[in-house]
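K.L.:
Turn this into a structure:
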Amino acid sequence: MEKAIRASRQVCPFMKYANTASLQKLVARKSLLNAASACPVMHHAIEAQKSQIRSYSQMSSASTGNVSAEYAENSSGSSSGSNSTFSASAENLAQYEAQFSKDLQKKHADKSYRYFNNINRLAEKFPHAHLAKESDRVAVWCANDYLGMGSHPEVLAAGHKALDSYGAGAGGTRNIAGHNKHAVEIESTLAKLHYKDGALVFSSCFVANDAVLTLLGRKFPNLVYFSDEMNHASMIQGIRNSRAEKVIWRHNDLNDLESKLRQYPRETPKVIAFESVYSMSGSIAPIEAICDLAEKYGALTFLDEVHAVGMYGPHGAGVAEHLDFDYYANKRTGPLGREGRKIPVNDRVDIISGTLGKAFGSVGGYVAGSKNFIDWVRSYAPGFIFTTSLPPSVMASANAAIKVQTRNNDSRRKQQEAVRYVKESLSDKGIPVIPNPSHICPVFIGDAALAKEASDILLNDHGIYVQAINFPTVARGEERLRCTPTPGHNKELCDQLVNALDQVFNKLNLKRVKQWQLEGRFLDSPEPIWTNKQLQHN
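P.N.:
Prediction:
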């Protein structure tokens, strides 16, 4: 803005004597063009420009009938036309920049502005990383590579082999040049993992959730979504993009869900969308009971197992498999989870979405379901059709990771042991961990500025990286440090984390469990979903 003003002062008498503050006010009030119109010189220039734009526009529309072509020609027009257009749009550009600045200032003011730390995870030193300088080493405590599969030898070998043989990129979308044996193999593996007829791989699970939920709402007239209030942003986005009716039910509250389902006729198309493990709180959905309600009221179930795949069940298929642990551990011949039940929970879930980017240590997302459903999504979802396929090396390494995790529970057992040790040690020191039965260890802070300061102290003074979680990922006043122990976090590293957090809580005078309990929080302590017996299973 100031650069433009300085240049203008050299040629315009009005600009030469007007101060910068006055000009900026004119721009803010959208009155600079009015002032220019009163100028005997600029008045004629503005009118000439309008005439040129009108005639050019009419000619382009008449000759091509194509808005894109008109835009392309206008962008590459004569130098005089380009300069005039730029001058006329300078006022608008300043307004955009002012809005950018205003929004960013708001983020800084409410302490929700996000700072990115330069964290470079080291494959041979998991779970360690270096900062911008390779000599600055830290222990990473907040990654979603829950089982360390991103650096597993078999995973790396599969990725290297595919990279050397097939190159870095996919070559295009699946329907043009990106379909290959790696896509066929991993989708077959994923379908088997979830005991479904088929699976479809996307560039991310955000894209998968968005694409599928958007498509369902667009294709089924009068469909109604019943969405858990804590659902991930990708599910919220997909439901919003579908333009279908949305009903939000209280988190994991079955009574609230049923009361809202009851308000719609059974024949009304319905989808209950929810997650198995909610990543910021660690809570786990009552999947079986939700399936009961879905069958009672004629709804499809859409289950996001993103933070559960690889982590639960005897083969790492997620919580839906874990609920019938013995049945699946004995090749679908053992007893089901609840006496008298005839159908396993996993078979009652209609659509499952998952990720390759967390416990499987790679990148990408997917959905699994019936044969017709998968073919339907493949045929109609723009998020799949028009997106470049994942590279062969990515799919090969992810496929290897899934196969490693289906063989035995070694990684899951070690990870759960680390989780239990950290939670118990933090509890002994009165450090508040949001109670949950899963692998997530959310250390509660309750203040955005203090959460950021705690994270900075851990990184700078203790060599421990735990990112602060703030709005909009969590509600204001619910800020936390989300810790995720892995099999690579041995007792020494766990003790370092616990002792460092204890010092940070003392230094910042943060509330401990007893103080929060006086306010009615941290009163319950649910049992881990992994039982001692299950942890002993190979």
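
K.L.:
okay, CA-based contacts and neighbour counts for the rest of this
P.N.:
Fine.

K.L.:
tally of neighbours for Q24?
P.N.:
By other C-alpha atoms under 10 Å, the residues close to Q24 number 17.

K.L.:
outside of stretch 238-255, which residues touch it?
P.N.:
209-218, 222-230, 256-257, 260, 285-286, 289-290 (C-alpha atoms under 8 Å, 6 or more residues apart in numbering).

K.L.:
A368 looks like it's in a strand, true?
P.N.:
Yes - A368 forms part of a strand when assessed by DSSP: H, G, I helix; E, B strand; the rest coil.

K.L.:
before we go on, could you also do this sequence so I can check it against the first one:
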Amino acid sequence: MTTELAAELAELKEQGLYKVEVPLSSAQSAHIDVQGRRVVNLCANNYLGLADNPSLIQAAKDTLDRWGFGMASVRFICGTQDLHTELESKITGFLHPVTQGEGGRPPFDPPAPESSQGEGEWDTILYSSCFDANGGLFEVLFGEQDAIISDELNHASIIDGVRLSKARRLRYRNRDMADLEEQLKASQDCRRRVIATDGVFSMDGYLAPLDEICDLADKYDALVMVDDSHAVGFVGTHGAGTPEKFGVQDRVDIITGTLGKALGGASGGYTCARSEVVEMLRQKSRPYLFSNSLAPSIAGATLATIELLEQSDSLREQLNENTRWFREEMTRRGFEIPESDHAIVPVMIGDAVKAAAMADIILAEGIYVRAFSYPVVPKGKARIRTQMSATLTREDLEAAVAAFEKARAEAG
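P.N.:
Below you'll find the predicted structure:
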């Protein structure tokens, strides 16, 4: 077997598909040490720059002192601390806020429910990752009588989660509402139907049109599930993600997400839904039942993260400003940038060899980026995906633009 695997690995290298891990010699930050150099980091999911935030590091240390290092148990045996239930409640309140008076988060009245699905309160269940949250969702809720209608560009974790279910599987073209409606019509004989989509598509920075999706879901009596990993914390008026941005917080039935991007960048995931849905997941979701509980230090630091975001919008506003400036400046310099206002800013190159060559030149200029090509993205759509962070300075972004221009000239 080892000989066969060696041949397959060699083939991956020949095809340019072999993934190389480059160890960092520093904390994750806007500036990192790579291969003996200090460079600007333009490719992390560290949207709010919280991965090395001193207050969150201190919160993690304080949690270690009080709650210990690990749980050594799954949740239903002896792996649930008050800390876990507090974080679940905090996430629920962040994604589905109630009107508040003085202090804390600005007052916000969520829209009145328009969906016919479920009357229970909202609740949240923690997982060790969003991959596990998606992997443990569909087989619990949807069986042979049901249908799952999935956007063609959904994250691999949704695809794998859908495969575990015995439900009928349908796909619709990315963000194509006419095609989605055709799949809804084709599945009207099913007991339950759910439309599954990423809130933000990570290779392009496109947002799913959740208002239109919810309108179709209401029309055809379907549920809506959103993986909002690349949005929660910074998209929407208060950072509650794409459902907030599109005004459909109470019309999206199931939200999954991660603690490993904007919310501190460590690990962990969650599913937020009506309480009956969450309770069924606690009873039957295999990644939840058979995986260790989230480490206390992560739970404690994430609580501190959400409290920080509830108290101030400054990081979100700075991220939006960085994103706006970089998108406008790169477009002005003639680079092809897919239209969006998201902090994922792909620079479209087309040719995979040129994209890789440009990424090497840009790194030599002190800007850390990575090129993406087939099969991660379609053939002929190679790109360098950049990601903005609130802790990047204007000087960092100006240096990045200059490095892209030099790379374009040298790579032809």
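
K.L.:
just to revisit the earlier point, just the ones of the contacts of stretch 238-255 of structure 1 in strands?
P.N.:
Using DSSP state E, the subset of the contacts of stretch 238-255 of structure 1 located in strands is 224-228.

K.L.:
Going by neighbour count, which of those comes out on top?
P.N.:
Y225 (25 neighbours).

K.L.:
Residue in structure 2 paired with that one?
P.N.:
Under the alignment (TM-score structural alignment), Y225 of structure 1 pairs with I148 in structure 2.

K.L.:
From D132 of structure 2, how far out is its match?
P.N.:
18 Å (C-alpha to C-alpha, to the nearest Å).

K.L.:
which residue sits closest to the residue mapped onto A240 of structure 2 from structure 1 in space, ignoring its chain neighbours?
P.N.:
The alignment partner of A240 of structure 2 in structure 1, by TM-score structural alignment, is A317. Once flanking residues are discounted, A317 of structure 1 sits nearest to V309: 5.1 Å by C-alpha to C-alpha, 6 or more residues apart in numbering.

K.L.:
Now for structure 1: which helix has the highest residue count?
P.N.:
For structure 1, the helix with the greatest residue count under DSSP state H is helix 79-109.

K.L.:
Can you tell me the residue that sits opposite G169 of structure 1 in structure 2?
P.N.:
In structure 2, the residue paired with G169 of structure 1 is G70, using TM-score structural alignment.

K.L.:
And its match, how far from D351 of structure 2?
P.N.:
From G70 of structure 2 to D351 of structure 2 the distance is 46 Å (C-alpha to C-alpha).

K.L.:
pretty sure S291 of structure 2 is in contact with F76, am I right?
P.N.:
No - using C-alpha atoms under 8 Å, S291 of structure 2 makes no contact with F76, being 10.5 Å away.

K.L.:
Show me which of those two is the more surrounded one.
P.N.:
Higher neighbour count among S291 of structure 2 and F76: S291, with 16 against 13, using other C-alpha under 10 Å.

K.L.:
helix/strand/coil for the more buried one?
P.N.:
Criterion first, three-state DSSP; result for S291 of structure 2: coil.

K.L.:
contacting residues for the match of A240 of structure 2?
P.N.:
By C-alpha under 8 Å, 6+ apart, the residues touching A317 of structure 1 are 193-194, 308-311.

K.L.:
Please repeat the previous calculation with a cut-off of 7 Å.
P.N.:
Residues near A317 of structure 1 by C-alpha atoms under 7 Å, 6 or more residues apart in numbering: 193-194, 309-310.

K.L.:
Please tell me which one of those counts the most neighbours.
P.N.:
Most surrounded of the contacts of A317 of structure 1: other C-alpha under 10 Å gives G310, at 33 neighbours.

K.L.:
Identify the residue spatially nearest to that one, adjacent ones excluded.
P.N.:
Once flanking residues are discounted, G310 of structure 1 sits nearest to G316: 3.9 Å by C-alpha to C-alpha, 6+ apart.

K.L.:
isn't there a helix covering that neighbour?
P.N.:
No - per three-state DSSP, G316 of structure 1 lies outside any helix segment and is coil.

K.L.:
Just give the number of residues close to it.
P.N.:
26.

K.L.:
Isn't it up against V306?
P.N.:
No - contact criterion C-alpha atoms under 7 Å: G316 of structure 1 and V306 do not qualify, at 11.5 Å.

K.L.:
The residue nearest to A317 of structure 1 against G316, yeah?
P.N.:
Yes - counting by C-alpha under 7 Å, G316 is a contact partner of V309 of structure 1 at 5.6 Å.

K.L.:
residues contacting S129 of structure 2?
P.N.:
Taking C-alpha under 7 Å, 6+ apart as the test, what S129 of structure 2 contacts is 258, 267-269.

K.L.:
could you measure it against R370 of structure 2, distance?
P.N.:
Between S129 of structure 2 and R370 of structure 2 the computed distance is 24 Å (C-alpha to C-alpha).

K.L.:
Please apply the same query to T391 of structure 2.
P.N.:
T391 of structure 2 is 20 Å from R370 of structure 2, by C-alpha to C-alpha.

K.L.:
Who are the contact partners of the residue nearest to G310 of structure 1?
P.N.:
309-310, 405-406.

K.L.:
Mapping onto structure 2, list which of these remain contacts.
P.N.:
For the contacts of G316 of structure 1, the subset whose aligned partners also touch in structure 2 (both residues aligned by TM-score structural alignment, their matches' C-alpha atoms under 7 Å) is 309-310.

K.L.:
Just the ones of the contacts of G316 of structure 1 in helices?
P.N.:
405-406.

K.L.:
Which helix or strand contains the residue mapped onto S234 of structure 1 from structure 2?
P.N.:
Alignment note (TM-score structural alignment): S234 of structure 1 maps to S157 of structure 2. Per DSSP states H and E, S157 of structure 2 falls inside helix 156-164.

K.L.:
now swap in M348 of structure 2 and tell me
P.N.:
Element membership of M348 of structure 2, judged by DSSP H and E, is strand 344-350.

K.L.:
average offset between that strand and structure 1?
P.N.:
Here the mean offset of strand 344-350 of structure 2 against structure 1 after fitting is 1.0 Å, by mean C-alpha distance after the TM-score superposition for structure 1.

K.L.:
Next secondary structure after that strand?
P.N.:
Assigned by DSSP H and E, the successor of strand 344-350 of structure 2 is helix 352-364.

K.L.:
who does that following helix touch, helix- and strand-wise?
P.N.:
Contacts defined by 3 or more C-alpha pairs under 7 Å, 6 or more residues apart in numbering; DSSP states H and E place helix 352-364 of structure 2 against strand 371-372, strand 382-387, helix 394-411.
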